[in-house]
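[1] with the input below, show me the fold.
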Amino acid sequence: MASRPRSRRLRRTLLAALVTASVAVPTAGAARPAAVPAPAPAALGPLAPATAASLDERYAANRDALRAAERTAADYGDRKRATTLRAMAGPTRHFLSFDGRDGGRSVEVVGDLAGAERIAVLVPGSDTALGSERFRNGAVALQRQLGERAAVLAWLGYRTPATASASAVTPGRAHEAAPALRDFMGELGAAKPAARLTLLCHSYGSVVCAKAAPGLPVAGIVLYGSPGTGADSAADLRTTATVWAGRGESDWIAHVPHLRLPLPFGELGFGTDPLSPEFGARIFDAGPGGHSDYLAPGSVPLKNLARIVEGRDPADA
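    Predicted coordinates for the structure are as follows:
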C-alpha cells in the first residue's frame, strides 16, 4: 500500500518538473505581432504546375496581399506590424501563401522552387511569429548550404504557442496545425513529383510534424530540438520516410521530462524522447549548440541537415 502514495508523489513531482522545465526557460524569439485586422487574401489556384511563370504570378498575388495587409496595419496604428509586412512585400521575397488574419500565416520560398530537385520544408516551434527574422535567416542559411537545385520553404502555417504557456506543453496547437501541413505537403508533392521532399521540424514543430506524418510524400522527417512528438516510437508515425532526430549539447529542451500525462483537459507532455533507442529514429550529430542554433551558418547541425535533405548520411559526431 505504501508504494501507491509514493507513486502518486513521484507523478506529481514529475508533472511539476515538466511544467517548470517547459515554461521557465530562456526564450530567444521576438514578441509575437499583434493580431491586428487584415483583409482576407484573394483565393489562389492549385500550386501545380509549379513552373517559373505560374510561381511568379503567385508571388505577385501574395505581394499584393502583403501590401494590403500593411495598409490595414498602418491604418490601425500598428507601425511595427506595418513595417514587418512592408519588408515581407519586398521585391526579393517570394511567398507561396499569405494570410494576415489571426496573427498571420505564410509560406516563404528561398531558392528556385520551379527548378528545385531537393526541397526542405521548415516547420517552426514556439514563439515563431509572422516576419520572424530568425526563421527566415535559418531558411536562407540552409538554402545556401544546399546550393543550386534546392529550395527551402519556411512554413508558418499555424498559430505557434508561446514558450511560457500551457499551449507549449500540450498537443492542442499541433492537432490544429496538422491538417494544414498535411494539405500543403500533398499539394507540394503533386506540384513537384520528381523532387525529394524533406520535413525539418524544430521544437514544438516536431509535434506538428508527427500529427501530420501518416502518408506524407516525403523522403525524410527530421526532429531537432524536440520535446517529444506524442508518439511512442518512429513506427507510430506511420510513415515510410526515414525519421531522424538530433539535439544540440547545450539545448535546454534536454531537461524537459519525457512524459505524457492524461489530464481533465487533455494531455500534458509529449512522451518518448526521440533520441532514445526505444523511439527508433536515426540519430544525427547536432553539435554543441543550443535550442536556437541548429540553422546557424557554418554549424554542425546545419551541415548535417543539408546532407539529410540531399539524401546523404550526415557526418559522424
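
[2] C-alpha from now on. contacts and neighbour counts both.
    OK.

[3] which of the three states applies to Thr198?
    Taking DSSP: H, G, I helix; E, B strand; the rest coil as the rule, one finds Thr198 in the strand state.

[4] report the separation between it and Leu153.
    When distances are taken as C-alpha to C-alpha, to the nearest Å, Thr198 and Leu153 turn out to be 10 Å apart.

[5] again with Thr27
    Thr27 sits at a distance of 24 Å from Leu153 (criterion: C-alpha to C-alpha).

[6] who has more neighbours out of the two?
    The neighbour count for Thr27 versus Leu153, taken as other C-alpha atoms under 10 Å, is higher for Leu153 (25 against 14).

[7] what's near enough to touch the more buried one?
    Neighbour list for Leu153: 107-110, 119-122, 139 [criterion: C-alpha atoms under 8 Å, 6 or more residues apart in numbering].

[8] in which helix or strand would I find it?
    strand 150-156 (DSSP states H and E).

[9] tell me the helix or strand right after that strand.
    Following strand 150-156 in sequence, per DSSP H and E, is helix 172-191.

[10] and the angle from that next one to strand 150-156?
    150 degrees (axes from the mean of the first three to the mean of the last three C-alpha atoms, to 10 degrees).

[11] run this one through as well so I can compare:
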Amino acid sequence: MRRYTRTLVASALAVTVVAGTAGWASGSAQRAVTGPPVGAEAWIADGLPDPERTSPSDIAAFFRDMEPARQRELLRTHPSVVGNLDGVPPELRYEANARTLGGRYAGQQVLAVDPRGRGQIALVSGDLTSAEHVAVVVPGSDIDAGNLRPLTDMADALRRATDGRTAVIAWAGYTTPVGAGVDAATGYLAEAGAGRLTRLTDGLAAVGAPAPSLFCHSYGSVVCGLAAHGLKAKDLVVFGSPGMRAANVGALGTSARVWAAKDPSDWIDRVPNVSFAGLGHGEDPTDAAFGARRVPADDARGHDGYFAPGTQSLRTFAAIAQGDVR
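    This next block holds a predicted model:
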C-alpha cells in the first residue's frame, strides 16, 4: 500500500512539474498520422505492391529488378508514393519528393514528406549509400514540417562534428506532442512513431546503407525505446529523456549499444521517472541501474543544449556516430 501511495504521489508530482515547467494548458491532443503514403490507392489500383503489406526489402527488390525507364515512369505518375516508400533508392525518392514539393526545400535531399496533419518530413545531409556511417536524429515535442529549425540545428551540428563523414537524417517522421500536455505524458504518439521509425531503419538496410546510430531527444527517446526491439541500428543514444518505457537496457530487447546523457541544468531532471495509469515513461536512462553507457554532459546547458559547439556531449555523439568509442 505504501509503495502504491508513493507511486500515486509521484505521478501527481510529475503532472505538477510538467505543468509548472512548460505549461500544461499548452499541450493539445494530437492525432497520429499513420498508414500508407498519400496516393497509395492509385498506386495499388495500378497493380503495384501494397505499401503497407510489402516489406522495405521486398520494395528494394521490386525496384532493383525494374528497368530504369520504368522507375522513372513510376516517379512521374506516383511521386508521392515513390518519394515515401522505404526500400526505394534514395536518389529516386529525392527526385520524387522534389517533384511533389515544387520549389519548397529546393536543393535539399528530402527522403520523405507527408502533408497530412501538421506535416512530417525527413531531410538528409550526405550520401546514405556511400557514407561509412549514418546517423538519425529523432526529435521530441513541437517538431513538424513547419517547425524544423531545432531539429536541423542538431543534425547540422552532428554532421559538422564528424567533419562531414557521417550522413545525417533529420527525421521529423512522426506526429510529435505539442507542448507538455497529456500527449507528452503518454505513449500513444510514440507508439505510432515507433512503427515509422522501425520501417525507416528497415529501408536503410534494404538499400545498403550502414546500420545507423540513432540520437533521440526528449519525447523522441520514448519513440526509440518503444521501437528498440525492431530497429536495425548500431547505437541508441538518448538525451534529455523522460524515460524509454522500459525498466532497463535488457528490457529494450535490442542488440544496439544504448547511451544516455542528461546535463545538470536540464529541466527534465525535475520530472519524476514514474509510470502509472498510462502516464509517465518509466526509469531514468541515465541511472546506473538502467544499464546504459553514460555520455558526459556536464557542460551542456538546458534541455536543448546537448549539440552546442565545444560540449563534451557533442564530441561524444560524434565519436559514437563514427564508431570511435567502444
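
[12] the strand holding Leu153 of structure 1 corresponds to what range in structure 2?
    For strand 150-156 of structure 1, the aligned range in structure 2 is residues 166-172, judged by TM-score structural alignment.

[13] quick check: the strand holding Leu153 of structure 1 compared with structure 2, mean distance?
    Taking mean C-alpha distance after the TM-score superposition for structure 1, the mean distance separating strand 150-156 of structure 1 from the aligned residues in structure 2 is 0.8 Å.

[14] what's the single longest helix in structure 1?
    helix 52-76 (DSSP state H).

[15] quick one: map Leu151 of structure 2 onto structure 1.
    Under the alignment (TM-score structural alignment), Leu151 of structure 2 maps onto Phe135 of structure 1.

[16] list the contacts for its match?
    Phe135 of structure 1 makes contacts with 124, 128, 154, as judged by C-alpha under 8 Å, 6+ apart.

[17] does it lie in a helix or a strand, and which?
    Secondary-structure element containing Phe135 of structure 1, defined by DSSP H and E: helix 133-146.

[18] how about residues contacting the longest helix of structure 1?
    Looking at what lies outside helix 52-76 of structure 1 - C-alpha under 8 Å, 6+ apart - the contacts are 36-39, 41-42, 44, 79, 81-83, 85-86, 88-90, 94-100, 114.

[19] next structured bit after that helix?
    Scanning forward in sequence from helix 52-76 of structure 1, with DSSP H and E defining helices and strands, the next element found is helix 79-88.

[20] still on that earlier bit, looking at the contacts of Phe135 of structure 1, which is nearest Pro214 of structure 1?
    Proximity of those to Pro214 of structure 1 was ranked by C-alpha to C-alpha; the top entry is Pro124 with 19.1 Å.

[21] you'd agree the closest one is up against Leu156?
    Yes. Look at Pro124 of structure 1 against Leu156 with C-alpha atoms under 8 Å: they come within range, at 6.9 Å.

[22] hang on, Ala170 of structure 2 packs against Ala157?
    No. Under the criterion of C-alpha under 8 Å, Ala170 of structure 2 makes no contact with Ala157, lying 11.2 Å away.

[23] who's more crowded, the two?
    Between Ala170 of structure 2 and Ala157, counted using other C-alpha under 10 Å, Ala170 has the larger neighbour count: 25 against 18.

[24] next, name the residue at the spatial heart of structure 1.
    Most central residue of structure 1, judged by C-alpha distance to the mean C-alpha position with C-alpha atoms, centre = their mean, is Val123 at 1.7 Å.

[25] ok, and the closest non-adjacent residue to that residue?
    Counting by C-alpha to C-alpha, 6 or more residues apart in numbering, Val123 of structure 1 lies nearest to Cys201, which is 4.9 Å off, once chain neighbours are set aside.

[26] show me what contacts the one you found?
    Counting by C-alpha under 8 Å, 6+ apart, Cys201 of structure 1 makes contact with 122-125, 209, 221-224.

[27] hang on, the earlier thing: and for Thr198 and Leu153 of structure 1, which residues touch both?
    The contact sets of Thr198 of structure 1 and Leu153 overlap at 119-121 (C-alpha under 8 Å, 6+ apart).

[28] pull the residues that contact stretch 183-199 of structure 1.
    46-50, 116-123, 209, 216-222, 309-310.

[29] chain center to that stretch, what's the gap?
    Between the mean C-alpha location of stretch 183-199 of structure 1 and the chain-wide mean there is a distance of 16 Å, by C-alpha atoms, centre = their mean, to the nearest Å.
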